[in-house]
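J.: Provided below for reference: sequence and predicted model.
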Amino acid sequence: MSTHCITDGNHAINVADPTGVGTAFREALAHFCSGVVIVTAANATGSPVGMTVGSFTSISMNPPLVGFFAGQNSTTLPHIIAEGGFCVNVLSEDQHGLARTFARSGVDKFAGTDWAPATNGSPRLAGAHAWIDCTLDQRQSIGDHDLVVGHVDALVVPQPNEPLVFHRSVFHGLRAHG
């Protein structure tokens, strides 16, 4: 029987030991650079809801599918699931403040935020790098997160700017160096 370990500096942490693995796991995954999106929807009363997501990905070209992971304790996720549609707002490099705002709970995330309704009524945030309007295709619980898969209904790239990325707990712009 083998022991599964994560190396933290000069020593290994047994992944079966929950006391040490959390910090080391987060540190190891922080070295992976990810794009940043805000997933939005309109709730049952028509009010906008949204959350920052760093685990967004394309899934399939035919049919066109995208997906993201959301924590099961998210207060926004139930609204997205109930409405059956959402918009993925791919953030521009200058929207790090918006990403931080939409990552918080218990605040009016849309206060002072310009947006317009997407084809499905979900908010498209002004200044985003791209918008992807989706219909909920499926949802599956995996660990302490839910995988949400959306069928792509519309795509818009409003401006040719640079995306926002997240690496080692800091937001960055992405510039080509040549």
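T.: The structure has been received and is ready for your questions.
J.: Please make it C-alpha for all contacts and neighbour counts, starting now.
T.: Will do.
J.: for the helix ranked longest in the chain, packing partners?
T.: Assignment by DSSP state H gives helix 18-30 as the longest helix of the chain. With contacts taken as 3 or more CA pairs under 8 Å, 6 or more residues apart in numbering; DSSP states H and E, helix 18-30 sits against strand 5-8, strand 11-14.
J.: Can you say which of the ones you listed is nearest to Leu174?
T.: strand 5-8 (28.5 Å; CA to CA).
J.: on that earlier part again, out of the helices and strands packed on helix 18-30, which is closest to Lys109?
T.: Per CA to CA, nearest to Lys109 of the helices and strands packed on helix 18-30: strand 5-8, 36.5 Å.
J.: Please compare the first structure with the one that follows:
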Amino acid sequence: MERLTGPAADAVDPAAPVDPAAFREVLGAFASGITVVAAVADDGRPAGLACQSFASLSLDPPLVLLCVGKGSSSWPKVRAAGRFGVSILAEEQRAVCEALGRRGEDKFADVDWELSAHGAVRVSGALATVDCALEEVHEAGDHYLVTARVLELSARDGGSPLLYYRSDYATGAFG
């Protein structure tokens, strides 16, 4: 990784603390979409998590990236599967986000989903789905930075995304 050098680097004190509350408040001003990252676990049941840190990374090859908290109990199951789906949630899917954002074993009890040809779990009614194959996982602070190869894409016509903004849900009138 390339490090900052020169006068700008000299002006930065890497040991200076950043207030966590200020960090959340300032970065909360950036609205993000909400996704569900899910796979079929070793026991044959779906495992997944709500994830707001998701983005396209590369067109050639087609790659996406996501960030997952190290404390996630679902991520080890998704990681072990090697293939997973990313479902971009629609504004009417707040309950899905809440179900996948909680702790517990049966997060999918009230969530409609389907299995793709690639073995990825797709949430029914999502704005879009991306089937992925795990590429790399890197430690990054209290999260894992995950890169994945895109295997298949689909999107439905119409609808608006479920957003996360200033520590709360928001919707965007994009339809």
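T.: Yes, it's here. Note that the structure is a prediction, hence the values are computed from the model and not measured.
J.: Once they're superposed, what TM-score comes out?
T.: The TM-score (TM-score structural alignment, normalised by the length of the second structure) is 0.88; 166 aligned residues with a CA RMSD of 1.9 Å.
J.: if we can go back for a sec, can I get the helices and strands packed on helix 18-30 of the first structure in JSON lines with mean neighbour count and distance to Ile81 of the first structure?
T.: Below are these laid out as JSON lines (neighbours: other CA atoms under 10 Å; distance: least, CA to CA, whole Å):
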{"stretch": "strand 5-8", "mean neighbour count": "14", "distance to Ile81 of the first structure": "35"}
{"stretch": "strand 11-14", "mean neighbour count": "14", "distance to Ile81 of the first structure": "36"}
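J.: Turn these into CSV, including distance to Arg100 of the first structure.
T.: Listed next are these as CSV, based on distance: least, CA to CA, whole Å:
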stretch, distance to Arg100 of the first structure
strand 5-8, 28
strand 11-14, 31
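J.: Quick one: closest of those strands to Gly127 of the first structure.
T.: The minimum distance between Gly127 of the first structure and these falls on strand 5-8, with 39.5 Å, by CA to CA.
J.: quick one on the thing from earlier: which of the helices and strands packed on helix 18-30 of the first structure sits closest to Val157 of the first structure?
T.: Closest to Val157 of the first structure of those is strand 5-8 (CA to CA; 39.9 Å).
J.: His79 of the first structure corresponds to which position in the second structure?
T.: Alignment note: His79 of the first structure maps to Lys77 in the second structure; criterion TM-score structural alignment.
J.: the helices in the second structure, which residues?
T.: Counting by DSSP H, the second structure has helices at residues 7-10, 20-27, 75-81, 94-101.
J.: ok so, going back, give me the contact list for the longest helix of the first structure.
T.: Helix 18-30 of the first structure is contacted from outside by Ile6, Thr7, Asp8, Ile13, Asn14, Val15, His167, Arg168, Ser169, using CA atoms under 8 Å, 6 or more residues apart in numbering.
J.: Thought Asn14 was touching the first one, still the case?
T.: It refers to Ile6 of the first structure. Yes. Assessed by CA atoms under 8 Å, Ile6 of the first structure is found in contact with Asn14 at 6.4 Å.
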